[in-house]
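Enquirer: Requesting a structural model of the entry that follows:
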Amino acid sequence: MLMRIAHKDTTQNPDGSAALKRAEQTGLRLAVLCRTLAIGVFAAWWIGVGLMAGTPIAPSAYAILIGLTLLGATTYSVVGTRYDQWWLKYAIYSADILAICAVFALVPVRSGSDIPQIYAFKAWGVHVFFPIIAMACLSLSWRLVLWSGAVAVTGWASAFTFVIQDMPRRLEWADMPLNADANDYATLFLSPDFVGTGNRIVESGMVLTTAGILALAVYRARRVFFAQLAAEEARVGEQAAREHATGILGKYVPEAVALQLVNDTKALVPHEVEGVVLVADIAGFSDFASGKPPTEVIDRLNTFLDHAATCVSRHNGVVILFTGDGLLATFNTPIPMDEPEKAALACAHDLVAQARRQNFALRVGLASGPLAAGSVGSSERQAFTVYGETVNRAARLETLGKDLNAAIIADTGVAQTSDEIELTLSGEHQLKGIPGSWPIWTWRPD
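Expert: Reported below is the predicted structural model:
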């Protein structure tokens, strides 16, 4: 299960795998450098102690030390190049561990003496493997850590078996006399025939346990790495999506408004609010388009609608949809604002002026009142829309403008906020499909 999960963390995220591979290579170089320095320090210490004691180390030990040093230098220069292979790190750690095992099995405990080789296991011990296994963690490969522990136990057992195989007599802890005293203990432990198989088993268990714990720690570190990478990618993706959405919304609303829309998802949840609906339409557009090439008509229309959307945005309104040669915009939804009636009326005035500069006559209907607003559509595609009697009234007011020869046609709710644009009361009128008569206020250009 552990291997299957670890395989997934490097296959489901190619970018993460590449980043982790670079980190592994850097860690492996550091591990190789550390082990080479450690071998150099140990060799210097070993040679120095031997010279001071008048017992230089055996030639075989020199050969092992030189070979390990050259192996480290070669590996360091190869890691990360085209000659690097997946098995290289396993090979160098195996070589280090097996070289140590060879020292225990073949290098005399004291040069020029006949001390039994079994004393090498008593004088030193399995703890010499712990730094190597710890350095394997630097490679960020939990498999290498486990491999190092397994090779250490196997090599340790093989070296021990090699040493004791020709011993004519072997003593174990079971040979300790009953009610033994200190002398009995010293006699048994210091005996050249004492092998202590139980000690070797315990030591092997310690190595495997340590390797397992360190491998688990490395594995957890890798999982944390991928979790952080996934979180960072999600953050970047979300930021990109927000910027994309802001860029699109920014065509119709101010940047600050677009950011609020993107960041505040509640603004798009269906809700009811008091607001203003603006419906604008180009008067006589069919006559304008008649006889002109379609591309010219579309270009002129796009130019006008682009300026119109910018105008709505400048007054903090939101274009809900384009209606052929016009548009429908809202004020106070989905973006809350103060005095939406005043903003809508000012926007209508600017839209009419903009249309005149482009040789268009524009009619704008403005209605205030309750609006039902929110996102509608399928699970895969949705659109923000507004609906209700206020929307219908704004559309009917725009149509009524043709009969009244007015550019802006507003209801009383909008007209009451007029302090800069003078509206004229044009009597009460019936609106198609809406019961009752409504006071209508109009504005005409000079």
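
Enquirer: C-alpha from now on. contacts and neighbour counts both.
Expert: Fine.

Enquirer: Could you check how many residues crowd around residue 379?
Expert: Other residues within reach of residue 379, judged by other CA atoms under 10 Å, total 6.

Enquirer: What distance do you get for it to residue 401?
Expert: Using CA to CA, to the nearest Å, one obtains 39 Å as the distance from residue 379 to residue 401.

Enquirer: What ranges does the stretch 301-446 of the chain have for its helices?
Expert: Applying DSSP state H, counting those that start in this stretch to the stretch 301-446 of the chain gives helices spanning 340-357, 389-404, 412-415.

Enquirer: Need these in TSV (columns: distance to residue 41).
Expert: Below are the helices of the stretch 301-446 of the chain laid out as TSV (distance: least, CA to CA, whole Å):
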stretch	distance to residue 41
helix 340-357	80
helix 389-404	86
helix 412-415	89
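
Enquirer: Mind putting the ones you listed into JSON lines with mean neighbour count and distance to residue 291?
Expert: Shown next, in JSON lines, are these (neighbours: other CA atoms under 10 Å; distance: least, CA to CA, whole Å):
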{"stretch": "helix 340-357", "mean neighbour count": "21", "distance to residue 291": "21"}
{"stretch": "helix 389-404", "mean neighbour count": "21", "distance to residue 291": "23"}
{"stretch": "helix 412-415", "mean neighbour count": "20", "distance to residue 291": "39"}
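
Enquirer: Now show me the structure for the sequence below, then we'll compare the two:
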Amino acid sequence: MPGRPDQSSAEEALAGAERKGFRLAVIGRTGALVAFAFFYLTLYAFPNNVYVAGVLLLAAAIGLIPLRLARSRFERTARFALFALDAAAASAILAFAPLSSGGDVPQNLVFLSSRTEYFYVIVAASILALSPALVIWTGLCAVIGLASATAWIMLGMERIVSLGDLPSSPSRDDVFAVLLSPYFLGIPVRVIEGLVILLVTCIAALAVHRARNVVRANAAGEVERNRIQRIFGRYVPPQVAEQLTQGGQLAPQLRTASILFADIEGFTRLSETLPPERVIRMLNCFFGAATAIIDERGGVVVNYIGDAFIAAFNAPLPADDHPDRAVNAARDLLSLVSEQVFEGHQLRLRIGVATGPLAAGTVGGEARHTYTLYGDTVNLAQRLEALNKDFGTDCLISGSTFDGLHPVCLDAVAMGTLQVRGRERSARVYALSGQTRHSSVR
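Expert: Just a heads-up that it's a prediction; the model follows:
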């Protein structure tokens, strides 16, 4: 069904984000619990400090178990269980951990401390797992835990003094008598705390939901971008397709580059003897092998023109040694056609290589663009390819290409300074050594 690959990729991306986020939450939780344990050990009196610290360290160790269940069928269950355990632990601290080891301090006064704030820390940690359901679960566990701790404390009280015991217009003494009573338990305040935890939970879950949508959109966009790039890369150089899909257009370039123009000799006569489908298969087979050679040498096949193609070195991909790369690619292409047959036929190539300034970029109308090269260097490469007919050679290179070659590549034969058709200026021309077939003009 359409869209299913995108959905699958998005879900995989979300699962990975959840897993990384939960791991971060566990690491943060472990560090916080260890810090709290040492806090209780140093600031509270013995033996309560040891009891509380021991419980905290045990909870820290238990929290590491879900990390061992990653990618198992119990992975999600372990996450829910861990945050439920944290909420239960915070509730137990609220209900059972004494305020002081020095006497029988009423447990209801625990609400005067900051222990209820532990619930907010637990809810905040659950956000890292990027699961709205987990956030809501954690918030509900916190509220249930707060309510359970409050109910447990109420059951242990002889009587309860609450804000409802204040008169309609309480005096200062009335307020002090209620708020400072050892039996005071602000039930409305506890209700408000529970509602605030639920509100924070809902806001956090909504934020996580929006974050998940962003992850889905990014994953779907990446899949679509790769799909377009794969399709688009069939018609333009893959490197150009990548830049186009990222930026929408390719910035114009003006640089010195080496151009290779290759054409199949006698292709018209050959194609007249073959069915069209065999001609296409032969071209596809040859172009596939030739493109692989150009790619391996660091060039880019810019365009296929009938039975010919044009490749660029140092445009759009940078390559400082572009003359060497272009000439070596020409040698490889000539070796390819001498050693391999395509659809049962041996092919021969004529190649022209020129080096010089050129302009490169995307051109076209509003609805359609193409990547192309402009300049005298491009024209010279084409003219040199055609000039092979006159010299009986397979590959001619320009003087500027020859001048840019590394010394180990200087195995070329000077053909003289020639007036190339279509150019006002003459050009020094060289033939690759060993590539001259015969000296007579055909």
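
Enquirer: TM-score of the superposed pair?
Expert: Overlay of the two chains. TM-score (TM-score structural alignment, normalised by the length of the second structure): 0.55; 333 aligned residues with a CA RMSD of 5.8 Å.

Enquirer: for the second structure, what spans make up the strands?
Expert: 253-264, 300-305, 308-313, 341-342, 345-346, 349-364, 369-374, 395-398, 412-419, 426-432 (DSSP state E).

Enquirer: I'd like those laid out as a markdown table, including mean neighbour count and distance to residue 111 of the second structure.
Expert: Formatted as a markdown table, the strands of the second structure follow (neighbours: other CA under 10 Å; distance: least, CA to CA, whole Å):
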| stretch | mean neighbour count | distance to residue 111 of the second structure |
| --- | --- | --- |
| strand 253-264 | 24 | 70 |
| strand 300-305 | 20 | 72 |
| strand 308-313 | 24 | 75 |
| strand 341-342 | 15 | 86 |
| strand 345-346 | 11 | 91 |
| strand 349-364 | 22 | 70 |
| strand 369-374 | 17 | 70 |
| strand 395-398 | 30 | 89 |
| strand 412-419 | 14 | 92 |
| strand 426-432 | 20 | 91 |
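
Enquirer: would you turn those into CSV with distance to residue 274 of the second structure?
Expert: Shown next, in CSV, are those (distance: least, CA to CA, whole Å):
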stretch, distance to residue 274 of the second structure
strand 253-264, 15
strand 300-305, 19
strand 308-313, 18
strand 341-342, 13
strand 345-346, 11
strand 349-364, 19
strand 369-374, 31
strand 395-398, 27
strand 412-419, 36
strand 426-432, 32
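
Enquirer: Compare the ones you listed and give me the one nearest residue 61 of the second structure.
Expert: Across those, residue 61 of the second structure has its closest neighbour in strand 300-305 (56.5 Å, CA to CA).

Enquirer: post-alignment, the closest one versus the first structure, mean distance?
Expert: When the first structure is superposed, strand 300-305 of the second structure averages 1.1 Å from its matched positions, counting by mean CA distance after the TM-score superposition for the first structure.

Enquirer: how about that strand, which residues of the first structure does it hit?
Expert: Counting by TM-score structural alignment, strand 300-305 of the second structure pairs with residues 318-323 of the first structure.

Enquirer: Tell me which residues are up against that stretch.
Expert: Contacts to stretch 318-323 of the first structure, defined as CA atoms under 8 Å, 6 or more residues apart in numbering, come from residues 252-253, 281, 309, 312-313, 327-331, 333-335, 384-386.

Enquirer: Cool, thanks, talk later.
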